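Asker: coords please:
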Amino acid sequence: MDDVENVNAREYLIDFHAKSIYPAIEAMVLKEQNLDTICKDPIAIMLASKKIAEKEIARATSLEIPENIKLLFQKELSKKEQISLLKGISIKTEQLATIFLYANDKGYKFSNYRFEDTPKKYIGADLPSFIYLCDENTIEHYGETSLTDGQMKEKITVSQFVLARILNNEKHWHCFYQTRRGLLGNEPGEYGSKSHIHYISDSFGLSLEDVIKGFKAGICPHSKVHITFDESK
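Answerer: Purely as a prediction, here's the structure:
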């Protein structure tokens, strides 16, 4: 997801998801011998991708999120109150989109910022469009590449990143940000050993301009708030 500022979360997530799945849908459609040529038209494939994306976002909207997270977007809260509300909170990864969509319906705009520190030898490399490191420590990828499985694994395990999502209604802003160390559970603190995401807001006394500037340089503000990811089925 590229950097984007102050957009409608629902519209943007549908568009992003549709474009993300387009290559896979295209590959499947083009393989089918019995499909009419009209179905293989790029516009038809994009329309099909968008329809799938709309269903996925509708499903995300229907998911429940903790009431204490909803309160962040409903009430005027101090930093102390926000920290207290979020203590011990756990969500599933798919509920992250639900939070953004809930905030969108409460009048908040969505922004996304990403910083990635990639090893120099992989800058400009012909990377595949998708790389996944499986639990079995094996690599799956989609798209052409000259990299070996070992190189793709190194690219994943060595690269550092910051991914920050900010929700802003021009009066208040809330930020949920992830780091590689945090997702792997390699941070100190009460919940730092579990996969988690951090939270800060305007109530923390930080300038939004400075926070965004920091994220763009790979610098994260300090936050003791750890919202853990529930990985149970």
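
Asker: okay, CA-based contacts and neighbour counts for the rest of this
Answerer: Noted.

Asker: Now the longest helix along the chain: buried residues?
Answerer: Determined from DSSP state H, the single longest helix within the chain is helix 9-31. The neighbour-count check on helix 9-31 (16 or more other Cα atoms under 10 Å) flags 9-10, 13-14, 16-18, 20-23, 26, 29 as buried.

Asker: which one of the residues you listed sits closest to Lys87?
Answerer: Taking Cα to Cα as the measure, Lys87 lies nearest Ala9 of the buried residues of helix 9-31, at 26.0 Å.

Asker: run this one through as well so I can compare:
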Amino acid sequence: MNTEKIFDENGRGFTRVFSTDKVELVNPVKYYKTFELEKRAISLRDLLYAKYPFLTSQLDDNFFVKKAEEMLVGFFEKFEQTKVHDNFIQLLKTTRKKDQETLLKGMTLNPDELMSLIFKSYNDFGFLYSKYLFENLPNGLEGKKLPKLFHIKEDGTIHKVGETDLTDGELKNVIEHRKVIVSHFFEKDDFWHCFFLTYNSIGGKENWKNGQAHFHYISSSFGISKADFIESMRTDKYKSTSIHIDLLDYGNQTE
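Answerer: Sure thing, here's the model as predicted:
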């Protein structure tokens, strides 16, 4: 996990950024529990330091880890107890493309169900977990300086922190036209499943059910190696499949 504290231009506040571009072949239960624990411990330190800097400087990391552990009691149990449709369980048992297409037809997932499936894939079936994030920015940015942090506010204006030689209009174009893919791999030996989504999908910009947010699915049964598929995502030339899984309770919802 990478983390950075980015201070506002006026020095009165800051944004704590957490990021992980690549996770490979891990126990997902251990990975997510460790990630969430570390993230919350760091956030607790930040919050306390903002009010009581001297007091916070006297406390060691164990104090914040213990507080984070208290906050997380029951947090991951809800994922382990969340039920997922039996078709996803059967999916983890088959290596046949035709079966996969049949099982996933008309399926939906919400974020809690996805986490439950990730945990079950390891706990019940022994799949290791990998996660990759790929971002491709619009053309014409070579040699340009992007700010450390920028986003579009609710009123449509740009909030930015850090030096840049781009106008607000150009920064807005970067946000609206960048292409981002987040992929989740379940892997065992030479076989893998991959559920992936794009920011365009979340934002309702893909041609599926009038903009319904959704996952795509592909596996090693589709005749492509993991290495080649990862490269295709990195270059934004990934192989599309006919399998779409509606993402509920997150992103653009059309019903």
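
Asker: if we can go back for a sec, centre of the chain to the longest helix of the first structure, how far?
Answerer: Offset of helix 9-31 of the first structure from its chain centre (Cα atoms, centre = their mean, to the nearest Å): 16 Å.

Asker: ok, now stretch 155-163 of the second structure?
Answerer: On Cα atoms, centre = their mean, the centre of stretch 155-163 of the second structure falls 23 Å from that of its chain.

Asker: and if you look at stretch 110-118 of the first structure?
Answerer: Centroid separation for stretch 110-118 of the first structure versus its chain: 10 Å, with Cα atoms, centre = their mean.

Asker: Check stretch 165-176 of the first structure too.
Answerer: In terms of Cα atoms, centre = their mean, the centre of stretch 165-176 of the first structure is set 15 Å apart from its chain centre.

Asker: just checking, next helix/strand downstream of the longest helix of the first structure?
Answerer: Next along the chain after helix 9-31 of the first structure, taking DSSP states H and E as the criterion, comes helix 42-62.

Asker: Tell me what angle that following helix forms with helix 9-31.
Answerer: Counting by axes from the mean of the first three to the mean of the last three Cα atoms, to 10 degrees, helix 42-62 of the first structure lies at 130 degrees to helix 9-31.

Asker: In terms of helices and strands, where is Phe115 of the first structure?
Answerer: Phe115 of the first structure belongs to strand 109-117, assigned by DSSP H and E.

Asker: The second structure: matching residues for that strand?
Answerer: Aligning strand 109-117 of the first structure against the second structure (TM-score structural alignment) gives residues 128-136.

Asker: Tell me which other helices or strands whichever helix or strand comes after the strand holding Phe115 of the first structure touches.
Answerer: Note on strand 109-117 of the first structure: by DSSP H and E, the next helix or strand toward the C-terminus is strand 130-133. On a contact count with 3 or more Cα pairs under 8 Å, 6 or more residues apart in numbering; DSSP states H and E, strand 130-133 of the first structure meets strand 139-142, helix 149-158.

Asker: how close does the longest helix of the first structure sit to the second structure?
Answerer: By mean Cα distance after the TM-score superposition for the first structure, the fitted helix 9-31 of the first structure averages 2.3 Å away from its aligned residues in the second structure.

Asker: And that helix, what does it pack against?
Answerer: Other elements packing on helix 9-31 of the first structure under the criterion 3+ Cα pairs under 8 Å, 6+ apart are helix 42-62, helix 95-105.

Asker: Now do the first one: everything it contacts.
Answerer: Taking contacts as Cα atoms under 8 Å, 6 or more residues apart in numbering, the residues outside helix 42-62 of the first structure that touch it are 10, 13-15, 17-19, 21-22, 25-26, 29, 38-39, 94-95, 97-98, 101-102.

Asker: Apply 6 Å and report the result again.
Answerer: The contact list for helix 42-62 of the first structure (Cα atoms under 6 Å, 6 or more residues apart in numbering) reads Ile14, His17, Ala18, Tyr22, Thr98.

Asker: what's the matching residue for the second one over in the second structure?
Answerer: Under the alignment (TM-score structural alignment), His17 of the first structure maps onto Glu36 of the second structure.

Asker: separation between its match and Phe18 of the second structure?
Answerer: 11 Å (Cα to Cα, to the nearest Å).

Asker: same question, Phe196 of the second structure
Answerer: Phe196 of the second structure sits 20 Å away from Phe18 of the second structure when distances are taken as Cα to Cα.

Asker: the more surrounded of those two?
Answerer: Phe196 (21 against 12; other Cα atoms under 10 Å).
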